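Asks: I'd like to go over a predicted model; first the sequence, then the structure.
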Amino acid sequence: MIPFTDLVAPVTDEDIDWVCELMQLKPLDEARREFLKVRETRDVSACPGSGKTTLIVAKLALLARRWKSSTRGLCVLSHTNVAREEIQRRLGGTAVGQRLLQYPHYIDTIHGFVSRFLAKPWLHSAGIPLTAIDDDLTHSARRRALTLKEYRTLNNYLERSFTSLERLTLSSMDFSAPLDLETFPCGKDTRMYRLAASAVGSAAREGYFCYDDIFVIAQELLSRQPSVAATLQERFPCILLDEMQDTSRQQNQLLSQIFRRDNESICVVRVGDPNQAIFEHGDEAGDDSFPDSPRSIAIADSFRFDGSIASLACRFAYTPILPTGLQGKRASEAQAAPIPHTVFVFPDDDATGVLSAYGELVLQHVPSDVIASCAVSALGAVHKTIERDPQDKLSPRTVGHYWEPYVTAKHPTTHRPESLIDYFRTAKQRARLGNTMHAGLERIGAGLIHLANLQSPPVPLRAESRIHRQLDGMLSLTPRGLRIYRKLIDRLLCQDEQIDQAAWTSWVRFIDELGVLIGGGQRDQPDAMRFLEWHAAPVEDTESAGQLAPAFNHYRYHYQERHVDIKLGSIHVAKGETHAATLILDTYNRTHFLKALMPWLSGKYVNGGHCDNDGKRRRLMEMYVAMTRPSHLLCLAIRKSSLGNERKAQQHLEQLQAHGWTVHHLNRDDSLGS
């Protein structure tokens, strides 16, 4: 096999100057230039706001510019398609950008790669149909395999064992015994196991698989045909894995088996931030830990925030940031005084003044143009719906206890809405927030494909990586369907037409017809008609007094003649975002979030040396993620009792102030106390 280093020339300083001019990048420091030049296996640990995605695109552009092979290519994998979208945005109009998006190069999600190159080929060779790789459709197929009585019996048993039929995962390609006996609540000879195995196995025989089932299928192929790994190494001699900290043990083991990092003929570059591994599987990389210190590059300076936020957040990095700690490089605007990063101390039984006090502080200190261009947020580690009890001495437990209208919403990139109109609303929102219509087009397409599958087509449709292109091609032979589809896009995204009930009622019959033309199903199917039903948005996008109403889950605070909309949500959902200001809310899970972190806030502890269990480690990482979201203002909202008894509280307050925090006590009768 020809080594990777023979397929691309070394990157020179002149090459870096070229890509900086092409992408309009600021001058790069030594660590970033080293990342762009490296042609050997490396791990890159990049802090929040370091421009990681932009650097990845720049590196890909440099490699593609000098690439020598027409049959071997770069492979870029992540958990989302952010890299592809960034290439389209930054380099879409250039020759090098077009080369990156075409054969022989491959840019997709980890799931997409495993499905295309491993799972689908094995299923085809084994004569097993592939009907759908989709969690919802697979769960439906499993339920259909049981009678109603059997399903209820099994479901009741699984619920008592704190699981469900939907949470069972395929562990073997032996469909007669497809479940892991170590994790299933009872033995193989029991009736409950036989029912569950029958449901999961029956769905698999019909070709229905959940998203994570593809890793089991891929492992089956590798175990039967070990040479496949060498074939993929030949096809992709350079692999770049983004957001490495969010890679599960299962994903990491499979990718490490294919692209061995001790193989000197290939280049494996893993990029991420170990301090942002806040998802449950983030620490399960197994023996192949990230980053690999002897072969790592650290990028520890952030363009998102200045030194004041960096110094507050740095002590919460679970893994110490070397060599100099987290650095903030955002240039501060000329101002009379620095922005006061503030701790709001509120009475245990009254958190109602927190958001208004925060809103007032934002309007007083954050520049208006920054507020207009970037979100102002309030985040909690716990945001699930919990009924508020006025007598509850542990309240506030969740984000909604700070503002009653808050509604728990699933992550927008993973949640499948229950109605098509919600797909369309999300599409309009994404198109408005982005620089292109791509995100909106993909969301419209996803909704239409789900509609088509609900219309009982002969074969369920599978969404490809670029859904709009897929639908446009499918409808090219159906002029009427293509006209309806393009007119729908024009009205939703180009004309930005408001969707009211009258408009929706007039659209439904055409959209129902469009679904049939896409999938070949039948009109007026009950599930499809429920999916097409009208319902109002939680907060209508209507104008009042010449002003747009606040968006969903946004609290509006008015101060004099100005206002600010504060976006409420969870820390997990905010990961990867940049905010103008961030307020971290004290929530409850076994203990109050900020109370548990008081030793770090007070300066007693630094980094993860004192995290003796997963709960402490997770809280520390969640705090780090939340504290590194804002560009200008960082705030905390903490219960008075979380500071400790009177003597301890005074001590903690003095320590907070010594570390750079401003402290405001909130009373019941005003916004900002003394």
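Replies: Perfect, thanks for sending it. Numbering: from 1, shown residues only.

Asks: hey, let's count contacts and neighbours off CA atoms from now on
Replies: Fine.

Asks: top helix in this protein by residue count?
Replies: Secondary structure of the chain read by DSSP state H shows that its longest helix is helix 501-519.

Asks: show me what it is packed against.
Replies: helix 438-454, helix 479-489 (3 or more Cα pairs under 8 Å, 6 or more residues apart in numbering; DSSP states H and E).

Asks: winner for burial among those helices?
Replies: Ranked by mean neighbour count, the helices and strands packed on helix 501-519 are led by helix 438-454 with a mean of 23 (mean count of other Cα atoms under 10 Å).

Asks: could you give the angle of that one to helix 479-489?
Replies: 130 degrees (axes from the mean of the first three to the mean of the last three Cα atoms, to 10 degrees).

Asks: about what we covered before: and the helix or strand following the longest helix of the chain, what other elements does it pack with?
Replies: With elements assigned by DSSP states H and E, the helix or strand that comes after helix 501-519 is helix 526-531. For helix 526-531, the packing partners by 3+ Cα pairs under 8 Å, 6+ apart come out as helix 438-454.

Asks: next, the angle helix 438-454 makes with the following helix or strand past the helix it packs on.
Replies: On the C-terminal side of helix 438-454, the nearest following helix or strand under DSSP H and E is helix 467-474. Interaxial angle, helix 467-474 versus helix 438-454 (the same axes, to 10 degrees): 60 degrees.

Asks: who touches helix 467-474?
Replies: For helix 467-474, contacts defined as Cα atoms under 8 Å, 6 or more residues apart in numbering pick out L441, E442, G445, A446, A463, E464, L482, I518.

Asks: residues in contact with the residue nearest to R629 when sequence neighbours are not counted?
Replies: Spatially, and ignoring its direct neighbours in sequence, R629 is nearest to T578 (5.0 Å; Cα to Cα, 6 or more residues apart in numbering). Residues counted as contacts of T578 (Cα under 8 Å, 6+ apart) are G49, R304, C374, A375, R629, P630, S631.

Asks: ok, and here's another one to check against it:
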Amino acid sequence: MTIPLITPEDLAELQFLTPDLDFTDAERQAVLLAAGPSDVNAAPGSGKTTVLAAKLLLLARQWPHDRRGICVLSHTNVAREEIERRLGATAVGARLLTYPHFIGTIHGFVDRFLALPALRSLGLTVDVIDDDIFAKKAIARAMKKPSLWGWAQNDEGVKPLVGGLVYRGADLVLDSEGGTLPKTTAKSYPLLTEIKEQLTSEGVFRYADMFAFAEMLLTNFPDIKVQLSRRFPLVYLDEMQDTSWEQEALLARLFDESVVVQRYGDLNQRILVGKGDFAQLSFPREGALPISTSKRFGPEIAAAVSGVRVGGNAVVGTAADVHPPTLMTYTTERVGDVLNRFGNLVLDRFNDEQLRRGHIKALCTRKQGDAKQQTPGRTLLDYWPAYLEQSKGNGGRSERLWSLLSQSAELRVGGISMHSRAADAKRAVVLVLRAADSPHIKGLRDGSQLFRRLADAGQDVKGIRRLCRELATASNLGAAEAGRAKAVELFTQYLHPLLPVGMSTAKFQALPVFQAPEMQPEQEANQRACQVKRGDRLVEIEIGTVASMKGETHLATLVLESLGHPSRRFDLAEALPVLAGLKLRDPKMSESILSQFRNLYVGMSRPTSFLCLAVNQTRVSADCIVALQGKGWVVETLA
């Protein structure tokens, strides 16, 4: 199999193909020229996905095969959309967006080529693949069984256990992502098995179930590996740090030694792999190519980020420094005022135009916990108790139609970009079509694939695009009765061709999905954001976990300290002496604390201009404060 080689002469073409980007540095050029199997370990803000897209553009110009293609897999739709946007901007690059090539998420690839064929071979169909929906349905069934209901009254871990029921391995062994199952001889075990089997027969699955069905197909039909290897002789894997051992083992079974596999990621951002054997994860292999320069921030933030890395090269910030990193120390009594003080620091540093264009966010590794004996600063709820009510929501914001359609009239209030609005609009359409039991979206996981799914089904997508545009640009459709009535009319007008045969307008408009919310969307939004006002000026701080903001870029970021589990150590108490240069990170540090450092690395690498850390003053020494000030940090005291 001949794979086109990229030469130094080819790199000169990038100035015409991507005139807005610069790939002249040695590290990026080495990545672009790499021809064989290789790993790329890239710093946050280095533009690794953009580098990959540029490499694909060069390959597209020379790709000689009509039935063999390039496979590009990522964990996130954001990365996929970035690649598709770059490729779609040129006629040559657009060739890679169609057969025989595949660009999508790992989950999408597994579903399309393995899991869904496996399910069809078993006579099963898919209604929905969604963790939240599965959990809601599973728990509802469990609470109708007296013995499980009684168990749940005495053990708060039962509902997460039931909601997380999942298949593992080629033999479809029952497991749970929400806890440890009882022994197979326990009286509750057959009940749990029954719940899982019932939902399976109804086509309701968790995301991880698809990997088990994929393993089943590969075990029963090993020749699939040969077929996939012939179809895709060149494979790129993005966001490798988020790949679990289970996923990595499956990916290794998909392609043989004839396939060139190149993997991109950042080992320091490995925070989403869940349970598993970290020692078996192979990324990055020895000799990985680095991209150590970040275009997101300047040297001062880069030095702070480098201070909490667990491996790899130090991050080099090539942007200009804007504001020095800041440490906010607070007394226990003032923990509830931390967000307000941060808002005022932001107002001191940025004008209204900068605030309008940028994201201001506060993040914490842990949302909630049970360490009541520890000094506050333990979880997000210590700083913003209202977040708990939002986290208790019925299935999450992505499952509530009117929450998705409650955007402000301002296109960037609260950091809500038009991209986010468009994503919410497509998700809203999926929720309505799913509620109507539309046959055209069976198995559709989220709104990112809506247009493609409908086009593949031979449906006219123009009307749905128009609907999504109207939903995204309208203001506060979900906030009041008049707005909700207007939204229902829009759904009725545009979705009629996609509804089941015989569904009347009256029946459609009476669907439960259109019922008025118990909690007003603006109240819910207030639980996710903190508004700080000073005179006639205002800044809105979006609040969330580190994991929820992974991959984002902010104007200013507040990283709130948290108590680790199971380490029972505070992350910043461990990290600040290292950042101050008072001690080196312990090379024998436990995996639990290493995970806390990786979360700090992700959180601290979000901002372009202003990084602030908040720590209880009882957990930082005077020597540490002096040392940080000597390194250029500003220290703010909230007492």
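Replies: Sure thing, it's come through. Fair warning: this is a prediction, and the values are worked out from it, not measured in the lab.

Asks: need the TM-score from the superposition.
Replies: Scored against TM-score structural alignment, normalised by the length of structure 2, the superposed chains reach a TM-score of 0.86; 626 aligned residues with a Cα RMSD of 3.9 Å.

Asks: related to what we said a few turns ago, so how much does the longest helix of structure 1 differ from structure 2 once superposed?
Replies: Mean deviation of helix 501-519 of structure 1 relative to structure 2 after superposition (mean Cα distance after the TM-score superposition for structure 1): 4.3 Å.

Asks: what does H450 of structure 1 correspond to in structure 2?
Replies: In structure 2, the residue paired with H450 of structure 1 is L431, using TM-score structural alignment.

Asks: does V76 of structure 1 sit in a helix, a strand or a coil?
Replies: For V76 of structure 1, the assignment made with DSSP: H, G, I helix; E, B strand; the rest coil gives strand.

Asks: isn't it up against M244?
Replies: No. Between V76 of structure 1 and M244 there is no contact under Cα atoms under 8 Å: 11.9 Å.

Asks: quick one: the strands in the stretch 501-650 of structure 1, in order.
Replies: 543-544, 547-548, 554-559, 562-570, 579-585, 588-589, 591-592, 630-639 (DSSP state E, counting those that start in this stretch).

Asks: return the most buried member of the ones you listed.
Replies: Of the strands of the stretch 501-650 of structure 1, strand 579-585 is the most buried (mean count of other Cα under 10 Å), at a mean of 27.

Asks: matching residues in structure 2 for that strand?
Replies: Against structure 2, the aligned range for strand 579-585 of structure 1 is residues 554-560 (TM-score structural alignment).

Asks: residues in contact with the matching stretch?
Replies: Residues contacting stretch 554-560 of structure 2 (Cα under 8 Å, 6+ apart): 342, 346, 355, 358-365, 377, 380, 600, 603-604, 606-615.

Asks: returning to that earlier point: and the gap between the residue nearest to R629 of structure 1 and S373 of structure 1?
Replies: Taking Cα to Cα, to the nearest Å as the measure, T578 of structure 1 falls 10 Å from S373 of structure 1.

Asks: who touches the equivalent of L77 of structure 1 over in structure 2 in this structure?
Replies: In structure 2, the residue paired with L77 of structure 1 is L73, using TM-score structural alignment. Shown in contact with L73 of structure 2 (Cα under 8 Å, 6+ apart): R80, I103, G104, T105, I106, F109, V235, Y236, L237, D238.

Asks: then P460 of structure 1?
Replies: P460 of structure 1 touches T131, A132, N453, G519, counting by Cα under 8 Å, 6+ apart.

Asks: what is the nearest of the residues you listed to L433 of structure 1?
Replies: Nearest to L433 of structure 1 among the contacts of P460 of structure 1: N453, at 29.1 Å, using Cα to Cα.

Asks: not including adjacent chain positions, what is the nearest residue to the closest one?
Replies: P460 is the one closest to N453 of structure 1 (Cα to Cα, 6+ apart), at 5.5 Å.

Asks: then W403 of structure 1?
Replies: Nearest one to W403 of structure 1, counting by Cα to Cα, 6+ apart, is T352 at 7.2 Å.

Asks: repeat that for S356 of structure 1.
Replies: Y557 (6.0 Å).

Asks: so which bits of stretch 372-381 of structure 2 are buried?
Replies: P376, G377, R378, T379, L380, L381 (16 or more other Cα atoms under 10 Å).

Asks: distance to G169 of structure 2 and secondary structure added to those, as JSON lines?
Replies: Output for the buried residues of stretch 372-381 of structure 2, formatted as JSON lines (distance: Cα to Cα, whole Å; DSSP: H, G, I helix; E, B strand; the rest coil):
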{"residue": "P376", "distance to G169 of structure 2": "42", "secondary structure": "coil"}
{"residue": "G377", "distance to G169 of structure 2": "40", "secondary structure": "coil"}
{"residue": "R378", "distance to G169 of structure 2": "37", "secondary structure": "coil"}
{"residue": "T379", "distance to G169 of structure 2": "35", "secondary structure": "coil"}
{"residue": "L380", "distance to G169 of structure 2": "35", "secondary structure": "helix"}
{"residue": "L381", "distance to G169 of structure 2": "37", "secondary structure": "helix"}
